[in-house]
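Engineer: Mind looking at a prediction? Sequence and model below.
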Amino acid sequence: MPPPSDLRVLIVGAGLAGLIMGIMLGKAGIDYHILEQASRLRPLGTSITLHPVVIDLVDQLGLLEEMFALSRPLRGITVLTSKGRRMGRIDTRSSKQKLGRQALVMSRPDLHELLLSKIPAHRLTTGMRVIGMAETQSGVMVTCADESTFFGSVVVGADGAYSATRHIMYSSLKKQGRLPESDLNPLFADKQCVVGMTCPLDPQKYPVLLNNSCEVKVLLGKDQHTSMWILPLRGNRIAWCVGGPDPRLQLNYSPSSPVSSGRSSPASSGRPSISSSGSSGSHGGRHSTSDWYPETAIEICEDVRNFKCPYGGSVMDIIEATPKGLVSKVLLEEKMYHTWHHGRVVLVGDACHKIVPFFGQGASQAILDAACLVNMLHGLPSISAEDITAIFEKYFAQRSGPAKVASDSSREFADLIYDQGFKADMARSIVLRFTPTWLLRMIIGTSTGSRPVLDFLPRPSSSLKSWQ
């Protein structure tokens, strides 16, 4: 049964979650429009991993060949001391036997550009800062800061951890006394990192760039919480991440706002209720401009100056080969929200479950959210408020559990890497020698028993012969 002809979806945010949602809706024959706060899209970030469990969805969308050309299959994760002594290795290729696919590692900006290229120009409007939403009997009127308005049957908040959509929705629920206390608590962050991606390097100097697969190297500092992650990407580039816990981050949070943070963010206060207007937060998971200080990265990177580079030379050679525009200082926030929808408004991705970003859990979970929601929208009997509420409740029931598993697994892996001391060293040694089920589940996907698909498209093929 085709979706209702009068169904129109407004997506707030043109990050990875919003773009993949738009592509899926287009394949489903559902009218949609994406509203993005930024006037010019500038993809941020370095590397990203897509789990095997989402690869079939990518295949159904006809993106697998192009995505494979941008990426390398993840072969394993090797953990080393700062002096280069091997502590252990996790072989991720076992996922191929279980799922018939392997995880893919690629440049995040490359992935964003690929997804953006699949969105028709008339379906995306930039420079649209959402400041208000008013529900009517047949839909939702969205108001932007420039006083322009957009009307849709439903609104999907894909606008990241500091979601304006979520805040507008929560403001209304709070006034009605219907918002759980846990949802009023701020995001939690006790870690920060600096990430970067080098310019193209000489493969003669770094032969690892010639490999067809990707092996992640994790370097652990002795008697300090700082670690460094290094991984080769397509295009002769190397992605890296330096960081660790910083307990001082927790002291900067204010409980007065559901989206307050330890950084200077436009999402800190003054958000409107669902029927009025005011200031709005960042979209698409982007950080406020005050977060991106390439110069301030130096003090964090100094902690790894004496780390031995697994590719030869110094790790500082890799850091210094990174253009300033590709260096970012970020917080690693996390929070599972209890309320994912209200009326005709629903959240996906980081807007409803912000996961510590280890091995692409956030992106993969956002793709799974989008697929689940689009399947339900495709089977929607009508655009009545009752039918929409029913599918939103079903969406939450299906996706909240797996998202919680992903969040918990990522947190456990982060603690495994960053904890210090004799007991922590022993735990790492045991875990890396006898990889537990939860760790493999986290790396290869939260579910190896199910392979989610888009119900309205032909089943994915298994014809791609390049997977090795």
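Structural biologist: Received the coordinates, thanks. Residues are numbered from 1 along each chain as shown.
Engineer: going forward, measure contacts and count neighbours with C-alpha atoms only.
Structural biologist: Fine.
Engineer: the helices in this protein, which residues?
Structural biologist: 16-28, 52-60, 64-70, 94-99, 108-117, 164-175, 181-184, 297-301, 315-320, 361-378, 385-418, 422-433, 437-444 (DSSP state H).
Engineer: Now mean neighbour count and distance to His353 too, for these, in CSV please.
Structural biologist: Formatted as CSV, the helices of the chain follow (neighbours: other C-alpha atoms under 10 Å; distance: least, C-alpha to C-alpha, whole Å):
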stretch, mean neighbour count, distance to His353
helix 16-28, 24, 12
helix 52-60, 23, 18
helix 64-70, 15, 25
helix 94-99, 16, 25
helix 108-117, 18, 20
helix 164-175, 23, 11
helix 181-184, 15, 11
helix 297-301, 16, 27
helix 315-320, 18, 31
helix 361-378, 24, 8
helix 385-418, 18, 7
helix 422-433, 14, 27
helix 437-444, 19, 16
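Engineer: Presented hereafter is structure B, for comparison with structure A:
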Amino acid sequence: MTEEHRYSAVIVGAGPVGCALATLLRGQGIEVDLLERTSASGPVGSGHSFNLTLTSRGLSALPHEVRRRLYHQGAVLTKRIIHHRDGAVSTQPYGTADTHHLLSIPRNVLQDLLRDQAVRAGARIHYERECVEVDAARAAVTVRSGDGHRARFQGDLLIGCDGANSAVRDAIAASAPTHMRVTRRSIAHGHAEITMDYADADPSGLHLWPRGDHFLQAQPNREQTFTTSLFKPMAGRDRRSHFRGLDSADAVRDYCSTEFPDVFDRMTQVGSGLMARLPTRLRTVDCAPYHHARVVLVGDAAHTVVPFYGQGVNCSFEDAATLAALLEKFRLTDESEVGAVTELVAREYSDVRVRAGHALAELSLDNLRELSAHVDDSAFLARRSLERRLHQEHPELYTPLYQLVAFTSVPYNEARHMYRETNAVLDKLCAGRDLHREREQIIGEFARAREGWLSLSGTAT
């Protein structure tokens, strides 16, 4: 009987995604070395972060034990809670089923849990190892330790999980510029955390204060605290810019008291606090393909998206599960085949994930308009109410875009295409009509139109 060759993998970056991938690979018996630039006691990543929101799409990519532990640490959110300018409060459910919820969890909590899980699974984590050179053909990386010493790690596959500022991605782009295209863009908006005492608020929803081109967001935590962030256009293009119009502590206080009067008295020292904590500019990074030779990029290293759909980490966990599944699919029986097979795995992974990553980047930018203004618009809310009702009555014919994106495993690019196709029909039926009084009539017309189209499609095939 031919003995199966066991893969080995070197992962650059021991953040949440790198550790999740390491756990999945160890479940297949793959030897895993994780190389992390920071120290064991230091923060992994930039340290500037709002809570991460997991949905069933990302959670389903993780092992059952990891999901169980995450639910013990996170807060389940079933709705948006909208705080309107006039002081009114309304709610918008995320979906139509119990599984249609978000799991809000602070980045550091997610990091600690997944790192612990990776170590339990047998992954080796090497701290203070900065990537300085990549050998894509040999799946090898040279790292520099804190004392300047250099070492080389080599596996059957090299995986870049080192975030938006990926050294692995940049090394590939520099050495093979005709193979990998990398595009970086900054958007006008930045974000900063605001200290706000909001412990007595409803912990079952994501609180939003939409105000045109800016909004305040409060995310519940497990221990009845909230992580509160302001998203707003910035004044300049340099890294030390402040929010537009907020160039002094007095300006910050005036702004918050005017825009968010219902919670202003809960914002402890908001003027001095926000001036001392410069906002972080939001940006996107995308590349194509997500591989070169025996190197693949996973998570933010491949696709850094703005956070307005809350799907960045979910997409990254899908990346990890896709790569793990391909390594399971293409098992080795001959060590001499390692190079050819791992390059095949890298190509297939890239073919599947590039389209999904690019679609999510577009969806995330589109959702900024919804969070900033549309969730406070009566016409928008009437349309969303109709869509939810339509899905409840005819789930086989129509699924709202948010549910397709957050609560299914349909690839992001396919979800976007499906929604555009069905929404074009609904747009025509809704044009110029009262969506409250004529809702049931519109739903009936849509069902007849879609059933007729599906019948013709079935006949044609």
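Structural biologist: Cool, got the structure. Owing to the predicted nature of the structure, the values given are computational and were not obtained by experimental measurement.
Engineer: that older thread, which one of the helices of structure 1 lies closest to Met197 of structure 1?
Structural biologist: Across the helices of structure 1, Met197 of structure 1 has its closest neighbour in helix 315-320 (8.2 Å, C-alpha to C-alpha).
Engineer: Next, the mean deviation of the closest one compared to structure 2.
Structural biologist: Aligned to structure 2 and superposed, helix 315-320 of structure 1 gives a mean residue distance of 5.6 Å (mean C-alpha distance after the TM-score superposition for structure 1).
Engineer: what does that helix rub up against?
Structural biologist: Contact with helix 315-320 of structure 1 is made by Gly196, Thr198, Ile238, Trp240, Val304, Arg305, Asn306, Phe307, Lys308, Cys309, as judged by C-alpha atoms under 8 Å, 6 or more residues apart in numbering.
Engineer: Which single one of those residues is nearest to Phe358 of structure 1?
Structural biologist: After measuring the contacts of helix 315-320 of structure 1 against Phe358 of structure 1 - C-alpha to C-alpha - the closest member comes out as Trp240, at 12.8 Å.
Engineer: check contacts around the closest one.
Structural biologist: Trp240 of structure 1 touches Thr46, Val195, Gly196, Met197, Met228, Trp229, Ile230, Leu231, Ile319, counting by C-alpha under 8 Å, 6+ apart.
Engineer: ditto for Cys214 of structure 1
Structural biologist: Contact partners of Cys214 of structure 1, counting by C-alpha under 8 Å, 6+ apart, are Arg72, Pro73, Leu74, Arg75, Gly76, Val105, Leu231, Pro232, Leu233.
Engineer: Please pull up the equivalent of the last one in structure 2.
Structural biologist: In structure 2, the residue matched to Leu233 of structure 1 (TM-score structural alignment) is Asn221.
Engineer: Quick check, that match in contact with Ile105.
Structural biologist: Yes: counting by C-alpha atoms under 8 Å, Ile105 is a contact partner of Asn221 of structure 2 at 6.6 Å.
Engineer: who's more crowded, these two?
Structural biologist: More neighbours surround Ile105 than the other of Asn221 of structure 2 and Ile105, with 25 against 22 (other C-alpha atoms under 10 Å).
Engineer: Now check that one against structure 1: what is it aligned to?
Structural biologist: In structure 1, Ile105 of structure 2 lands on Met106 (TM-score structural alignment).
Engineer: go on, Asn165 of structure 2?
Structural biologist: In structure 1, Asn165 of structure 2 lands on Tyr162 (TM-score structural alignment).
Engineer: Hmm, that match is touching Cys352, no?
Structural biologist: No: at 9.9 Å, Tyr162 of structure 1 does not count as touching Cys352 under the criterion of C-alpha under 8 Å.
Engineer: Tell me who's in contact with the nearest residue to Leu115 of structure 1 once chain neighbours are set aside.
Structural biologist: Spatially, and ignoring its direct neighbours in sequence, Leu115 of structure 1 is nearest to Leu19 (6.1 Å; C-alpha to C-alpha, 6 or more residues apart in numbering). Neighbouring residues of Leu19 of structure 1 by C-alpha under 8 Å, 6+ apart: Leu115, Leu116, Ile119.
Engineer: quick one: contacts for the closest residue to Leu110 of structure 2 other than its chain neighbours?
Structural biologist: Once flanking residues are discounted, Leu110 of structure 2 sits nearest to Pro16: 6.6 Å by C-alpha to C-alpha, 6+ apart. Counting by C-alpha under 8 Å, 6+ apart, Pro16 of structure 2 touches Leu110, Gln111, Leu114, Arg115.
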